[in-house]
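In: With the sequence up front, the predicted model follows.
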Amino acid sequence: MNLHLVQHVDDAITSRHSVRAFLHQAIEPQIIKDILTVASRAPSGTNTQPWKVYVVTGKKCDEMVERVCKAQLEIYAKPELAEQYQEAFAYYPEKWISPFIDRRRENGWGLYGLLNIQKGEKEKMAQQQLRNFQLFDAPVALYFTVNKAMGIGSKMDIAMMIQNVMIAAKARGLDTCPQAAWNHFHSIVLDVLNAPEDEELVCTVALGYADPEHIVNRFITPRIAVEEFAVFMDE
């Protein structure tokens, strides 16, 4: 066992967390290409490699942020408009059960507590939610899609590829925030990307250098112990 390699891999995995404030610092295109090259070694069913990634920066990124933020603000003013922006697939369950709902609430109130957002402060909550669609000021947005013809397994494949992207980024001193929130606005996203009609948005990832001074980046979610989710059997 190469303990030096193990430590490097473990550090990249365990130090990764969702960053919600980035510096206005550009990333060299070659670094992004290197990350995607490494990430493409992710496994996929019968090596179908169903992923497609749109790397969006500069004016195109500004256009994307402007259009999606505009739609989100319109929904905030007129909630009934949310019906126009439905996810292509259900990311979350229709009905939550414990312990998952408990972890979700712990996560939400832990973040809001750090940002001094109290229960009932809808305006502050709305502004924080809007930060998702501003990419938390990240200079790069990665939009991951799959072909609609592919089955649910392709989402498992692309999820492993996305994890590789985030770990490879962390190993290079970059940070990320995977965002399912963008899926509601897939029609806008795919339009700005000029993506073919047979593509489906799966996830958006903000990529950049974390702002070390911003309090929001102190928020690290807990993990349950191995004994709570793993079952070891030998008979």
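Out: That came in fine, so what should we check first?

In: alpha carbons only for contacts and neighbour counts from here, please
Out: OK.

In: Check the gap between the nearest residue to D157 once chain neighbours are set aside and N132 for me.
Out: Using C-alpha to C-alpha, 6 or more residues apart in numbering and skipping the chain neighbours, the partner closest in space to D157 is S44 (4.9 Å). According to C-alpha to C-alpha, to the nearest Å, S44 and N132 sit 29 Å apart.

In: what about V140, how many neighbours?
Out: Neighbours of V140 under the rule other C-alpha atoms under 10 Å: 21.

In: Got another one to weigh against that:
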Amino acid sequence: MIEPLPSDRAANGLEAQVLAQLIAARRSCRGFLPQSVPRAVIETMLRTAQGAASWCNSQPWQVIVTEGDATNAFRDALYAHASQANWADQRERREEPDFPFPLRYVGVYKERQRETGWALYRSVGVVQGDREGSGRQVLENFRLFGAPHVMILTTEEDLGIYGAIDCGSYLANLMLTAQSLGLATIAQAALAGCADFVRDYFDIQANRKIVCAVSFGYEDPDHPANSFRTTRTDLSEVVRFIE
């Protein structure tokens, strides 16, 4: 059980500072060290994330976590499947998500998508127009970016989109807790695009819908893909106050 913070910390805002620092420091890691995370640390991360809010306290999330040889076996099988399904080519890939992917990105959403994508490609030496190079980087999703662990996050089918929203709350808790424990994470919708394959591989029941995967471990600080940061827009663009 997590004990409440002492009143003096609440009074001077230390807990808010710590949370703000964790949020600012968290990022999607795309290059991991091979070192495994001790089971006790993983369980601490999962136990803390379990405190996430959910509609009617339904707690719809369930997770599968791989370790050791199981991660490598899944990585190899997943990469082979993604390669066969042409995931390296955006025009040809065969997607099969349980929850529909965005119909399109337009306006400011397209601008943000492009900004992030080209920052990533520049960091790994892929120039604009190099479809082969960008395809190789896309396939790194299915190598789990070298992570020693991957988590498959599922929700109950009957709870619909709100079960998936609750899983988003759980996911945010999980990634911030990981950051506090010195772990790096990346949430991966790409694996949700292979939902049927992932479900068959792990023998997941048909009523469990795949939300996303989370690869995690220790960040490789020397990996070029970890050299950039995404930006966040100003409050004025996302908040409207009514007085």
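Out: Yep, that arrived. Note that the coordinates shown come from a computational prediction; the quantities given were computed from them, not determined experimentally.

In: And the TM-score between them?
Out: Once the chains are laid over each other, their TM-score by TM-score structural alignment, normalised by the length of the first structure reads 0.93; 232 aligned residues with a C-alpha RMSD of 1.7 Å.

In: ok so, going back, please say which position in the second structure the residue nearest to D157 of the first structure maps to.
Out: Superposed on the second structure with TM-score structural alignment, S44 of the first structure falls opposite S54.

In: Would you confirm that that match contacts L171?
Out: No. In this structure, S54 of the second structure is not within contact of L171 by C-alpha atoms under 8 Å, at 11.8 Å.

In: Where in the second structure does the longest strand belonging to the first structure fall?
Out: Of all segments of type strand in the first structure, defined using DSSP state E, the longest is strand 199-208. Per the alignment by TM-score structural alignment, strand 199-208 of the first structure matches residues 208-217 in the second structure.

In: Now do the matching stretch: everything it contacts.
Out: Residues from elsewhere that reach stretch 208-217 of the second structure, judged by C-alpha atoms under 8 Å, 6 or more residues apart in numbering: 32-37, 97-99, 144-145, 147-157, 164, 167, 183-192, 195, 199.

In: Buried only: go through those residues for me.
Out: Buried by 16 or more other C-alpha atoms under 10 Å: 32-33, 37, 97-99, 144-145, 147-157, 164, 167, 183-192, 195, 199, out of the contacts of stretch 208-217 of the second structure.

In: so of the residues you listed, which ones are in strands?
Out: Filtering these for strands - DSSP E - leaves 149-156, 184-188.

In: show me what contacts the residue most central in space within the second structure?
Out: When C-alpha atoms, centre = their mean is applied to the second structure, the residue found nearest the centroid is A187 (0.6 Å). By C-alpha under 8 Å, 6+ apart, the contact list for A187 of the second structure reads S28, C212, A213, V214, S215.

In: Return the two entries of the ones in strands among the buried ones among the contacts of stretch 208-217 of the second structure that lie farthest from one another.
Out: Between any two of these, the greatest separation by C-alpha to C-alpha is 27.1 Å, found for E156 and A184.

In: What residue in the first structure is paired with E156 of the second structure?
Out: Under the pairing rule here (TM-score structural alignment), the equivalent of E156 of the second structure within the first structure is N147.

In: Grab the longest helix from the second structure for me.
Out: helix 160-180 (DSSP state H).

In: mean distance, that one to its aligned residues in the first structure?
Out: Averaged over the aligned pairs, helix 160-180 of the second structure sits 0.5 Å from the first structure after superposition, using mean C-alpha distance after the TM-score superposition for the first structure.

In: mind listing what's buried in that helix?
Out: Buried residues in helix 160-180 of the second structure, counted by 16+ other C-alpha under 10 Å: 163-171, 173-180.

In: So which other helices or strands are in contact with that helix?
Out: Other elements packing on helix 160-180 of the second structure under the criterion 3 or more C-alpha pairs under 8 Å, 6 or more residues apart in numbering; DSSP states H and E are helix 14-25, helix 39-49, strand 149-156, strand 184-188.

In: The helix or strand following the second one vs the first structure, average distance?
Out: What it means is helix 39-49 of the second structure. Per DSSP states H and E, the first helix or strand lying C-terminal to helix 39-49 of the second structure is strand 62-65. Superposing on the first structure and averaging over aligned pairs (mean C-alpha distance after the TM-score superposition for the first structure), strand 62-65 of the second structure comes out at 0.6 Å.

In: got the buried residues for strand 62-65 of the second structure?
Out: For strand 62-65 of the second structure, by 16+ other C-alpha under 10 Å, it's V65.

In: ok, and what's touching that strand?
Out: H149, V150, M151, I152, L153, T154, T155.

In: let's go with 6 Å and repeat that
Out: V150, M151, I152, L153, T154 (C-alpha atoms under 6 Å, 6 or more residues apart in numbering).

In: Just checking the distance from the helix or strand following that strand to the centre of its chain.
Out: As assigned by DSSP H and E, the chain's next helix or strand after strand 62-65 of the second structure is helix 68-84. Remark: helix 68-84 of the second structure is offset 18 Å from the chain centroid, using C-alpha atoms, centre = their mean, to the nearest Å.
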